[in-house]
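> generate coordinates for the sequence data below:
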Amino acid sequence: MHGTANQPRRARRLSAATAAHFIRALAAANPEPRPELDYADPFTLLVAVVLSAQTTDLAVNKVTRTLFAEAPDAAAMAALGAEGIARHIRSIGLWQAKAKNVAALSHILVEQYGGRVPEDREALEALPGVGRKTANVVLNVAFGQDTMAVDTHIFRLGNRTGLAPGDTPRAVEDGLVKRCPPELLRDAHHWLILHGRYVCKARRPECWHCVARDYCNYPDKVAGPSAS
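Below is the predicted model of the structure:
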């Protein structure tokens, strides 16, 4: 199958055993993966992830440095309001909608949850600007739940490698949850996001230094740059 910008080329599905080897190879190369977004607690993590939609983590970290200094919790963020939030985040994509969402979700957290971030998926997904991927990140990173947050990198990776082919992010998510060794599930989305971001890139995957290359079904593996 040939891919498009929204539907990456799909490889033949890996066997369950090979999929486990793939993930174990990533785990061995990076035993203690860490999110690249800066945060201090569940609230600042939630806001950072909401702001990261269609924006790099580096760009988000630059704006949250001053935003969180002025509004480190839900009450302060709600008081800052959309206009006050917007002053800090104008350099990132979709800043107007994001400012409104962060202000609105902060009000809800204050009014309904005493300023705390709920540990419940349904409650999280009911917040403005929070979809399944964002909820999965918060549940995983802040609360230690075994969730799989599928972003564009993981969606591409699941299809390109054969690890968990699927037409939708949810299909890829479900496939990865089924095929990931249970003891590695909590950290697996970190390994996969980092692998998709820095190695299995969208335009030209760097297959020549992929630690999971031997377990990948991508039919067009890229040779390393020729020596000069």
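> from here on, just use CA atoms for contacts and neighbour counts.
Will do.
> the longest helix seen in the chain: what's the following helix or strand?
If you go by DSSP state H, the chain has its longest helix at helix 95-113. Moving toward the C-terminus from helix 95-113, the next helix or strand (DSSP states H and E) is helix 121-125.
> what sits closest to residue 30 if chain neighbours are left out?
Nearest in space to residue 30, with sequence neighbours left out and distances taken as CA to CA, 6 or more residues apart in numbering, is residue 191 at 7.4 Å.
> burial of that neighbour, as a residue count?
Using other CA atoms under 10 Å, residue 191 has 24 other residues around it.
> likewise residue 63?
19.
> helices or strands up against the helix or strand that contains it?
Using DSSP H and E, residue 63 maps to helix 57-70. Applying 3 or more CA pairs under 8 Å, 6 or more residues apart in numbering; DSSP states H and E, one finds that helix 57-70 contacts helix 42-51, helix 74-89.
> contact partners for the closest residue to residue 118 other than its chain neighbours?
In this structure, residue 118 finds its nearest non-sequential neighbour in residue 124, 6.5 Å apart by CA to CA, 6+ apart. By CA atoms under 8 Å, 6 or more residues apart in numbering, the contact set of residue 124 is 117-118, 130, 135.
> save these as a markdown table, and put in neighbour count and distance to residue 212 too.
Putting these into a markdown table (neighbours: other CA atoms under 10 Å; distance: CA to CA, whole Å) gives the following:
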| residue | neighbour count | distance to residue 212 |
| --- | --- | --- |
| 117 | 25 | 36 |
| 118 | 18 | 36 |
| 130 | 20 | 32 |
| 135 | 25 | 28 |
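> what about stretch 41-59, distance to the chain center?
Relative to its parent chain, stretch 41-59 has a centroid offset of 10 Å by CA atoms, centre = their mean, to the nearest Å.
> structure for this one too, so we can compare:
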Amino acid sequence: MPRESKRAKRERGVEVCRRMGELYPDVESALSFDGPFTLVICVLLSAQTTDVAVNKVTPELFRRWPTPQAMAAAEVLEVEDVIHSLGFYHTKARHCVECAQAIIASFGGEVPGTMEELVTLPGVGRKTANIVLNKAFGVVDGIAVDTHVYRIASRLRLVDAPTPAQAEPQLLDVLPRELWGPVNEQWIHFGRETCTSQRPKCDACALVDLCPSAFKANGKPNARPRRRSS
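A predicted model of the protein is given here:
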């Protein structure tokens, strides 16, 4: 493939976002939350597990500890008992309690509303902070680049970074700021339904003409429809 100019890449990125908007015009978060605090905890718990799995444990979690004040006083072992079905539940339980304690100690019991403040909370990195800012405060300060967003951006060759964290600034440089807001949710759905990790459905993909990796996911030939012999 010939080297693509930055302008051409940006134009292709804008068209990707336009088509994603047509595919998922009203997409909402799959996580169940009712405010900034429960959202922080939900996103913290969702690392390396599914939203479905998180939604199974959070009703009991938030029944017992619905506020930062309640969670800050929880015993980590008790939180572990509630979320033990999730991966890395030992660390996540500790982060839930420590995060609540930090919200009390540093922010008067209110979840902070800036990137700089959110990333000081235990267990909260830039990806989590981006989601909380977007969903809880209506602030778009970046793009939450999870495994789905990273996979799609890499296959589209909008980024060439070795990690999701390093991919975010590249993606922000390619996409106009006014398009950042819905990227995470739309691309997550697209990654689950079409651009899957192992067997992407390139033959049914709305972006196939924009994708340099079409039918070559992970560098290998993939799922090109076969012609039937007559």
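> kindly provide the TM-score of these chains.
TM-score for the superposed chains, counting by TM-score structural alignment, normalised by the length of structure 1: 0.87, backed by 217 aligned residues with a CA RMSD of 2.1 Å.
> trace the residue nearest to residue 30 of structure 1 over to structure 2, please.
Taking TM-score structural alignment, the alignment pairs residue 191 of structure 1 with residue 186 from structure 2.
> average offset between the strand or helix carrying its match and structure 1?
In the assignment (DSSP H and E), residue 186 of structure 2 maps to helix 183-193. The superposed helix 183-193 of structure 2 is, by mean CA distance after the TM-score superposition for structure 1, a mean 1.6 Å from where its aligned residues fall in structure 1.
> residues in contact with that helix: which ones?
Residues contacting helix 183-193 of structure 2 (CA under 8 Å, 6+ apart): 17, 20-21, 24, 27-29, 143-146, 148-149, 151-152, 197.
> what span of structure 2 is the helix holding residue 63 of structure 1 aligned with?
With TM-score structural alignment as the criterion, helix 57-70 of structure 1 aligns to 51-64.
> which helix or which strand is home to the equivalent of residue 158 of structure 2 over in structure 1?
Alignment note (TM-score structural alignment): residue 158 of structure 2 maps to residue 163 of structure 1. Using DSSP H and E, residue 163 of structure 1 is not contained in any helix or strand.
> wait, residue 163 of structure 1 sits on residue 21?
No: counting by CA atoms under 8 Å, residue 163 of structure 1 sits too far from residue 21 to count as a contact (10.3 Å).
> tell me which of those two has more neighbours.
Set residue 163 of structure 1 next to residue 21 and count neighbours by other CA under 10 Å: residue 163 wins out with 31 against 18.
> which position in structure 2 aligns with residue 93 of structure 1?
Per TM-score structural alignment, residue 93 of structure 1 is aligned with residue 87.
> and what of residue 116 of structure 1?
Matched to structure 2 by TM-score structural alignment, residue 116 of structure 1 sits across from residue 110.
> contact partners for the residue nearest to that match when sequence neighbours are not counted?
Excluding the flanking residues, the one nearest residue 110 of structure 2 by CA to CA, 6+ apart is residue 103, at 6.2 Å. Contact analysis of residue 103 of structure 2 by CA under 8 Å, 6+ apart lists 68, 109-112, 121.
> could I get the residues you listed as TSV with distance to residue 75 of structure 2?
Below are the contacts of residue 103 of structure 2 laid out as TSV (distance: CA to CA, whole Å):
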residue	distance to residue 75 of structure 2
68	13
109	18
110	21
111	21
112	24
121	18
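> measure how buried residue 176 of structure 1 is and give me the count.
Residue 176 of structure 1 has 24 neighbouring residues, counting by other CA under 10 Å.
> tell me the contacts of it?
Residues near residue 176 of structure 1 by CA under 8 Å, 6+ apart: 148, 158, 163-164.
> residue 127 of structure 2 contacts residue 149, doesn't it?
No: counting by CA under 8 Å, residue 127 of structure 2 stays clear of residue 149, with 11.1 Å between them.
> looking at the two, which one has more neighbours?
Comparing residue 127 of structure 2 with residue 149 by other CA under 10 Å, the one with more neighbours is residue 149, at 25 against 20.
> of all residues in structure 2, which one is nearest the centre?
With distances taken as CA atoms, centre = their mean, residue 146 lies nearest the centre of structure 2, 4.2 Å away.
> which position in structure 1 pairs with that residue?
That one, residue 146 of structure 2, aligns with residue 151 by TM-score structural alignment.
> spatially nearest residue to its match (excluding sequence neighbours)?
Sequence neighbours aside, residue 133 is the residue nearest to residue 151 of structure 1 in space, at 6.9 Å (criterion: CA to CA, 6+ apart).
> surely that neighbour meets residue 152?
No: with contact defined as CA under 8 Å, residue 133 of structure 1 and residue 152 do not form a contacting pair (10.4 Å).
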